[in-house]
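Visitor: Make a model of this:
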Amino acid sequence: MILTRCAAAILACVLVASTTGAVYGEGSTAGVSNIYDISDAEIEIVKSGLADLLVDPESVRVSDIFAGTETLNEGREIIWVCGRVQGRTPMGGYAPRTHFIGALAHDDTGEQYFQVLKIADQSDEEQIDVLEKCLKVIK
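Guide: Reported below is the predicted structural model:
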C-alpha cells in the first residue's frame, strides 16, 4: 500500500512538472503535453464503462481522473483516461480504490464510448503497472 501511494505521488509530480514546463524548461517543445481537460459528461461515460465490470454497477465511484489525447494514423482521436475506481463488494461494503486505464473514443456513428483496458487488482505490482501505462500514453 505504501508503494502504491509513492507511485501515485511520483506520477502526480511528473504530470504537474511536464505540464508546467518544469521538466524541460519554459519555451521548450520537448515537454509539450497531451493533457486533456475531461468534461463532466465524459466522466459519466467513463463511469458507465467501468460500472459494467463491477458487481454492483450502481455503486461506481471514480476519483483522481486525468486524461490525454492521441491522434491515430487515420486521424481519429483517442482520449486516454486514467484514475481510480471503487465499487461495492458482494458483501455490500466498498472495496478499496484501485487504478484503471481506458480510452474514450467514437464509434462509426459518432457516439462516444469508454473502453476499459485494465483495472488493477490490489497488489502493488498491478497498481504500478497501470500507473506506468498511464505515463506512457499521457505525457
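
Visitor: From here on, just use CA atoms for contacts and neighbour counts.
Guide: OK.

Visitor: you'd agree residue 114 is in a strand?
Guide: Yes - under DSSP: H, G, I helix; E, B strand; the rest coil, residue 114 falls within a strand.

Visitor: Compute the number of surrounding residues for residue 125.
Guide: 13 (other CA atoms under 10 Å).

Visitor: Second input sequence below; structure requested for side-by-side comparison:
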Amino acid sequence: MTRSISTLISAAAFALTALPGTASEATFETIKVEAGAQLFEAECRRCHAVDADHESYGPPLDNVIGRAAGSYPDYDYSVALEASGIVWTEAALRAWIEDNAGFMPGTKMRHVGIDDRTVQDFILAYLASITTRDAKAISE
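Guide: Below is the predicted model of the structure:
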C-alpha cells in the first residue's frame, strides 16, 4: 500500500473516531464515501471509469452493485466472467477486490489484491453511492 493511501486511511479513521458521540450515521457514511472516492481514484480509476461518459479500459462501475457479472453492454469480457452467473453483491465485490484471480480463475483483469478490509469498506461505500438503483437487498 502506498504512503498516500496509508495516510488517507489514517485520516479517515481519525475523522471517524474524532466525531462527537452525537454524529449521525449519515456523517459516518459521508466520510466513508469520500475516502472511498479517493481510494477508487488511487486504486481503480486507472482502468475503470464511474460512468460511460468517461473513457476506461475496463467496464464502467456505476450501478455495479446488483449487476450481473460480465453484462455491461459492448465490453469484451473473459469467457470465465461472462459464464460465471455471479451478481455483483458487496460480498462478491469484496472477494474480487481482494483476489480477483483467485475468485474468478480465467479472468483477464490483472490482479488487484487490496486485502485491507478498511480500504475495501471505503471503496464499497463509494461504489454503493454511485449505484442509483435499489440494490441494498441483494448486496447483503
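
Visitor: Any idea what the TM-score comes out to?
Guide: The TM-score (TM-score structural alignment, normalised by the length of the first structure) is 0.32; 69 aligned residues with a CA RMSD of 4.2 Å.

Visitor: Identify the residues contacting residue 113 of the first structure.
Guide: Under the criterion of CA atoms under 8 Å, 6 or more residues apart in numbering, the neighbours of residue 113 of the first structure are 45-46, 49, 104-107.

Visitor: switch to 6 Å and redo it
Guide: Contacts were defined as CA atoms under 6 Å, 6 or more residues apart in numbering; by that measure residue 113 of the first structure touches 104-105.

Visitor: And residue 6 of the first structure, by the same measure?
Guide: No contacts exist for residue 6 of the first structure under CA under 6 Å, 6+ apart.

Visitor: Any chance you could list what contacts the helix or strand hosting residue 125 of the second structure?
Guide: According to DSSP states H and E, residue 125 of the second structure maps onto helix 117-129. Applying CA under 6 Å, 6+ apart, the external contacts of helix 117-129 of the second structure come out as 32-33, 36-37.

Visitor: so can I have a markdown table of these showing neighbour count and secondary structure?
Guide: Listed next are the contacts of helix 117-129 of the second structure as a markdown table, based on neighbours: other CA atoms under 10 Å; DSSP: H, G, I helix; E, B strand; the rest coil:
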| residue | neighbour count | secondary structure |
| --- | --- | --- |
| 32 | 24 | helix |
| 33 | 22 | helix |
| 36 | 26 | helix |
| 37 | 22 | helix |
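
Visitor: hang on, the earlier thing: any buried residues in the helix holding residue 125 of the second structure, and which?
Guide: Buried residues in helix 117-129 of the second structure, counted by 16 or more other CA atoms under 10 Å: 119-129.

Visitor: And the residues you listed, which is closest to residue 103 of the second structure?
Guide: In terms of CA to CA, no member of the buried residues of helix 117-129 of the second structure lies closer to residue 103 of the second structure than residue 120, at 15.3 Å.

Visitor: what's the distance between that closest one and residue 39 of the second structure?
Guide: Separation of residue 120 of the second structure from residue 39 of the second structure (CA to CA, to the nearest Å): 9 Å.

Visitor: how close does residue 98 of the second structure sit to residue 123 of the second structure?
Guide: In terms of CA to CA, residue 98 of the second structure sits 12 Å off from residue 123 of the second structure.

Visitor: sorry, back to before: which SSE is immediately downstream of the helix holding residue 125 of the second structure?
Guide: Downstream of helix 117-129 of the second structure, the next assigned helix or strand under DSSP H and E is helix 136-139.

Visitor: Let me have the buried residues of helix 117-129 of the second structure in TSV, extended by distance to residue 136 of the second structure.
Guide: Shown next, in TSV, are the buried residues of helix 117-129 of the second structure (distance: CA to CA, whole Å):
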residue	distance to residue 136 of the second structure
119	20
120	17
121	15
122	16
123	16
124	12
125	12
126	14
127	12
128	8
129	11
